[in-house]
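*Asks:* only geometry, no sequence info:
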């Protein structure tokens, strides 16, 4: 059984006071304002129905016992709908309901999901349905099945798949089944695009609204290409990709012209014709195309991931299978809403379900926009992937990619399928897989379908239903796996193998893993004018290289020749660059120094600085190290033979001042005795 959720259910959970404020450095949708997650409680901690959960039954009962006298036209229509459903042997979420809320007016939300405690799955025969009102129109009723997802270590609570809307302002929930099977703490979470805190919707504060009867969404084959009905994304006009937006005490940028030209160049590449969502900051949109990625990928920083919600430490493992998913919902979202929807899914997975991060490695909307999901997914080394939470018991060794929308009765768009296939092919090629249409052995952790340690021959591109008892990625979505595999194979064929042949005007890098006079690894990376940096960019314990070209940075997660995994702009051409693990999460990132001001970044992405501090003097020499062994790198400044050491990324006085060596010495930093703390050395 998964651990119960510990987040309190007070009227408003003060996440804001706890410092969980959405990152101001990358706003997912400028039209979105921060709002609390709304919680609709349907059962108590003992599994008893709440007042809210039974309020809709009274209306249905009164309609059914009216004898046809004095019944409003709307109720006559409702009764007719019930009769049609009964004659067809179907289910009516109102007439057959064990629990039924009224149609309730709520604040706008983009993502919804049911959660409960006491069991990982809902009992057989107990089903939950949901319908929502978008733009004044009520949707069909949708069956919300248990997600079959979650962390392999069972951290978190049970819940349904995330239900995606195009912006809903009313909702109605139904539960069908036996009262004895009702789970404890069943609730419905309604998540806005910029969630902050949580608010329980009390019965006395709820308003019911009129709702016409609607049918239950049922599977049926749809036309192959639905792109004609989609609003085309709008191209972004690239602006200056300079350093952090000015923060308190920070001077205005002055070198925008150079950054504009270089950032625009960095954004070109194999785009696949996909535009970046127009709601993304233009300075960030320019940095989404990595040299080796087959399509632009909108990074976590770009869609506005709040790093405070990310509590799940990344773990990288060998991976050579792809699991394809869909979400659930109405499919009525616009391209400009996609980033906010991803943000809502992130909150649902990380906080509501208690996983500590989004479960998917990547998400692709119906417009073909690709979003980075789980932290570290784009920066994983070739042949590896950060373990996600997309398929319980089958997360380890797979990449999970989700098509945003419900594809039970309609088809994913051709652009969506193409970019899912390209991302799958990119991943498989780097894992050494030569056939996207083949199968290979896969060993499960533990699922309802397969025992822990059981090994089967699994298609290298599979649907979620292949590894668990779920209908995901929908009947129509599953039927499109052949098309995805075909595109993935084309991508594999199009990608050249890694080569250590010298590229034109590139730098030759010689690495030595021992103390012999011969290099252990030789490869080519960067231009002859590039500055080469080193760091552990993905937290796998292996340092690899990065290149700096003016304001542009690129990096790789393997010590081999090739293009940068991703290119982004940060800082100014004249800044001094520092490398360190500033937040102690096991990955190195960058900081730039301008005089005595330091701009720290906790991810290898463009955007504003995560922290800005003033320390020392403009003429000081700067050293980086973990001076107190807490796992976080901080600064020291050297002035002659005096060192001013700081144990936190803050302004203010030094925590320690030491005099060591001579003014003319060259200072070096290292953990010389292996005790976990860095100290000084000097070279004469």
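*Replies:* Right, received. Where do you want to start? The model shown is predicted, which means the values in this text are computed figures rather than measured ones.
*Asks:* Every contact and neighbour count from this point should use C-alpha atoms.
*Replies:* Fine.
*Asks:* Residue 297 touches residue 371, doesn't it?
*Replies:* Yes. Because the distance of 5.5 Å satisfies CA atoms under 8 Å, residue 297 is recorded as touching residue 371.
*Asks:* now the strands for the stretch 451-600 of the chain?
*Replies:* Assigned by DSSP state E, counting those that start in this stretch, the stretch 451-600 of the chain shows strands spanning 455-459, 461-463, 506-511, 521-527, 531-535, 544-549, 552-555, 566-569, 576-580, 589-594, 597-600.
*Asks:* Of the ones you listed, which is nearest residue 412?
*Replies:* strand 461-463 (14.0 Å; CA to CA).
*Asks:* So which of the strands of the stretch 451-600 of the chain is nearest residue 389?
*Replies:* Comparing the strands of the stretch 451-600 of the chain by CA to CA, strand 461-463 comes nearest, at 14.8 Å.
*Asks:* which residues sit against the closest one?
*Replies:* With CA atoms under 8 Å, 6 or more residues apart in numbering as the test, strand 461-463 has contacts from 321-325, 424, 436-437, 472-473, 478, 481, 485.
*Asks:* Just the ones of these in helices?
*Replies:* 424, 478, 481, 485 (DSSP state H).
*Asks:* Stretch 23-37 spans what distance, first to last residue?
*Replies:* Criterion CA to CA, to the nearest Å; first-to-last residue distance in stretch 23-37 is 17 Å.
*Asks:* Would you convert the contacts of strand 461-463 into JSON lines that also reports neighbour count and distance to residue 452?
*Replies:* Shown next, in JSON lines, are these (neighbours: other CA atoms under 10 Å; distance: CA to CA, whole Å):
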{"residue": "321", "neighbour count": "27", "distance to residue 452": "18"}
{"residue": "322", "neighbour count": "24", "distance to residue 452": "19"}
{"residue": "323", "neighbour count": "25", "distance to residue 452": "18"}
{"residue": "324", "neighbour count": "29", "distance to residue 452": "21"}
{"residue": "325", "neighbour count": "28", "distance to residue 452": "22"}
{"residue": "424", "neighbour count": "30", "distance to residue 452": "26"}
{"residue": "436", "neighbour count": "26", "distance to residue 452": "26"}
{"residue": "437", "neighbour count": "16", "distance to residue 452": "26"}
{"residue": "472", "neighbour count": "27", "distance to residue 452": "21"}
{"residue": "473", "neighbour count": "28", "distance to residue 452": "23"}
{"residue": "478", "neighbour count": "23", "distance to residue 452": "25"}
{"residue": "481", "neighbour count": "20", "distance to residue 452": "26"}
{"residue": "485", "neighbour count": "26", "distance to residue 452": "28"}
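*Asks:* try it against this one:
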């Protein structure tokens, strides 16, 4: 791939990976070029043990039942399931037929721990998840496979479940109603596969049991790490600036050559590092032209995980996004755990402008960074907040964006801004700045000012 393939990208982003995996690495320049040659949506049992793929997980999908059918005059529709033995799972969510229908109501679950047999207290599941989605009118949104869904909730290793969903009044409905086709999704993310040694060349890939899809997902990071690498190593500020000047110096202005504003590259765990099964996603990578802004999110999946479990939580969310919700890949471009570890999200290359499905209406020319957890009332860890600053200082610096600055993005249509409107936003924004939502939670949102300052400082501004 040459610089002419991706207009507006800095020179160092050009890649030399086009000699192999050609079908998997055809890179469309704009979101509109994505429709052709995509993989059919996988079934819930699509994961199989092969090569370096993770050991198979599964998704058990259970239709919800009316809970108040015997009441003469129920106050509001209620659906759910009584206590039930199920296959082992660790992540839970509720989906329904129409992605444009919002669930106005309360979703609560109780789960039984596999290790102890004890039932948890009732836990609330975040219902407003429509705002984490592909933009309207894109091929991903119009695929016919997308469903409405709650946020996923991480509950740990469990083998029993009880759920209740109760409708509540809304501004758009005279009587409380529930969406049609409500189903409970119980996700087992599968075990992380043993990782063979890092690969140094494509010829080495078969010996390390890399599938074509895994090799393709790794090859787009080839300028940053060896093929098959489990992580992209951190660089010092000087090394990062040197890399930028060496590879892309001819495309930089005199001022940028004298003092490029870019933060040191942070360590990033690759998709292979967290155990992504690359057979689940669609094959092609989809790009926007540039990255002008970063939207910060939380996954609303709960804080009850350990950092050693973070790869499992990410695999669970990935499976939920693709298998249960019908997306082409995990929606976020990056994920950050409570220990400050950074993870590659949607496939396509961490240094490239990969089109995500994270901020409805504003996915073009932006990236989505999700803190793994819930931060409406719980403060994010200092390590996670620092990781967001490090990531934005580097990635925004690749595209010349000032973390303290503002930029304009054209809305693709959200509940705050009509389609086509040019909206002035902070270069580092919270999800709620583009869509009326609680995300990324007030406790994280209030940290964005200091995050902008730290990211700018890391860029040398």
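*Replies:* Nice, I can see it. Note that the structure is a prediction, hence the values are computed from the model and not measured.
*Asks:* For residue 303 of the second structure, which non-adjacent residue is spatially closest?
*Replies:* Leaving aside its sequence neighbours, residue 303 of the second structure sits nearest to residue 373 (CA to CA, 6 or more residues apart in numbering; 4.7 Å).
*Asks:* so how far is residue 333 of the first structure from the corresponding residue of the first structure for that neighbour?
*Replies:* By TM-score structural alignment, residue 373 of the second structure lines up with residue 405 in the first structure. Distance from residue 405 of the first structure to residue 333 of the first structure, counting by CA to CA: 9 Å.
*Asks:* Show me which of the two is the more surrounded one.
*Replies:* More neighbours surround residue 405 than the other of residue 405 of the first structure and residue 333, with 28 against 22 (other CA atoms under 10 Å).
*Asks:* Specify the local secondary structure of the more buried one.
*Replies:* Assigned by DSSP: H, G, I helix; E, B strand; the rest coil, the conformation of residue 405 of the first structure is coil.
*Asks:* Spit out the contact partners of it.
*Replies:* Residue 405 of the first structure makes contacts with 164, 326, 327, 328, 329, 330, 331, 365, 366, as judged by CA under 8 Å, 6+ apart.
*Asks:* Enumerate every residue touching whatever residue of the second structure lines up with the third one.
*Replies:* Pointing back at residue 327 of the first structure there. Taking TM-score structural alignment, residue 327 of the first structure has residue 299 as its aligned residue in the second structure. Neighbour list for residue 299 of the second structure: 151, 152, 370, 371, 372, 373, 374, 440 [criterion: CA under 8 Å, 6+ apart].
*Asks:* Pick the one among those closest to residue 257 of the second structure.
*Replies:* Comparing these against residue 257 of the second structure with CA to CA places residue 370 closest, at 32.1 Å.
*Asks:* Check the mean deviation of the helix or strand hosting the closest one from the first structure.
*Replies:* Using DSSP states H and E, residue 370 of the second structure falls within strand 366-371. Strand 366-371 of the second structure, aligned to the first structure and superposed, deviates on average by 0.4 Å (mean CA distance after the TM-score superposition for the first structure).
*Asks:* If you tally nearby residues, what's the number for the counterpart of residue 319 of the second structure in the first structure?
*Replies:* Using TM-score structural alignment, the equivalent of residue 319 of the second structure in the first structure is residue 347. Using other CA under 10 Å, residue 347 of the first structure has 29 neighbouring residues.
*Asks:* Residue 279 of the second structure versus residue 58 of the second structure, what's the distance?
*Replies:* As for residue 58 of the second structure, its distance to residue 279 of the second structure is 14 Å (criterion: CA to CA).
*Asks:* list residues touching both of those two?
*Replies:* Counting by CA under 8 Å, 6+ apart, the residues touching both residue 58 of the second structure and residue 279 are residue 47.
*Asks:* Counting neighbours around each, name which of these two comes out higher.
*Replies:* Of the pair residue 58 of the second structure and residue 279, residue 58 is the one with more neighbours under other CA under 10 Å, namely 22 against 17.
*Asks:* Counterpart of the more buried one over in the first structure?
*Replies:* So, by TM-score structural alignment, residue 58 of the second structure is matched to residue 36.
*Asks:* what ranges do the strands span in the stretch 1-150 of the second structure?
*Replies:* 58-63, 65-66, 78-96, 105-113, 123-125, 148-149.
*Asks:* okay, those strands in TSV with distance to residue 329 of the second structure next?
*Replies:* TSV is the format used below for the strands of the stretch 1-150 of the second structure (distance: least, CA to CA, whole Å):
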stretch	distance to residue 329 of the second structure
strand 58-63	16
strand 65-66	30
strand 78-96	17
strand 105-113	25
strand 123-125	22
strand 148-149	15
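*Asks:* Can you say which of these is nearest to residue 283 of the second structure?
*Replies:* strand 58-63 (20.8 Å).
*Asks:* which residues are in contact with that closest one?
*Replies:* Residues from elsewhere that reach strand 58-63 of the second structure, judged by CA under 8 Å, 6+ apart: 44-45, 47, 87, 181-190, 323.
*Asks:* The residues you listed: which two are farthest apart?
*Replies:* 181 and 190 (26.4 Å).
*Asks:* Mind checking which of these two has more residues around it?
*Replies:* Counted by other CA under 10 Å, residue 181 of the second structure and residue 190 do not tie: residue 190 has more neighbours, with 20 against 14.
*Asks:* And that one? What does it align with in the first structure?
*Replies:* Checking TM-score structural alignment: residue 190 of the second structure goes with residue 194.
*Asks:* And its match, how far from residue 38 of the first structure?
*Replies:* When distances are taken as CA to CA, residue 194 of the first structure and residue 38 of the first structure turn out to be 12 Å apart.
*Asks:* repeat for residue 353 of the first structure
*Replies:* Residue 353 of the first structure is 15 Å from residue 38 of the first structure, by CA to CA.
*Asks:* Same check on residue 458 of the first structure?
*Replies:* The gap separating residue 458 of the first structure from residue 38 of the first structure is 40 Å, by CA to CA.
*Asks:* show me what contacts residue 413 of the second structure?
*Replies:* 135, 136, 360, 361, 419, 420.
*Asks:* For residue 379 of the second structure, state which of these is nearest.
*Replies:* Closest approach to residue 379 of the second structure among these (CA to CA): residue 360, at 24.9 Å.
*Asks:* Residue 71 of the second structure: neighbouring residues, count only.
*Replies:* Neighbours of residue 71 of the second structure using other CA under 10 Å come to 8.
*Asks:* Likewise for residue 108 of the second structure?
*Replies:* 17.
*Asks:* Mind telling me what it corresponds to in the first structure?
*Replies:* Aligned partner of residue 108 of the second structure by TM-score structural alignment: residue 129.
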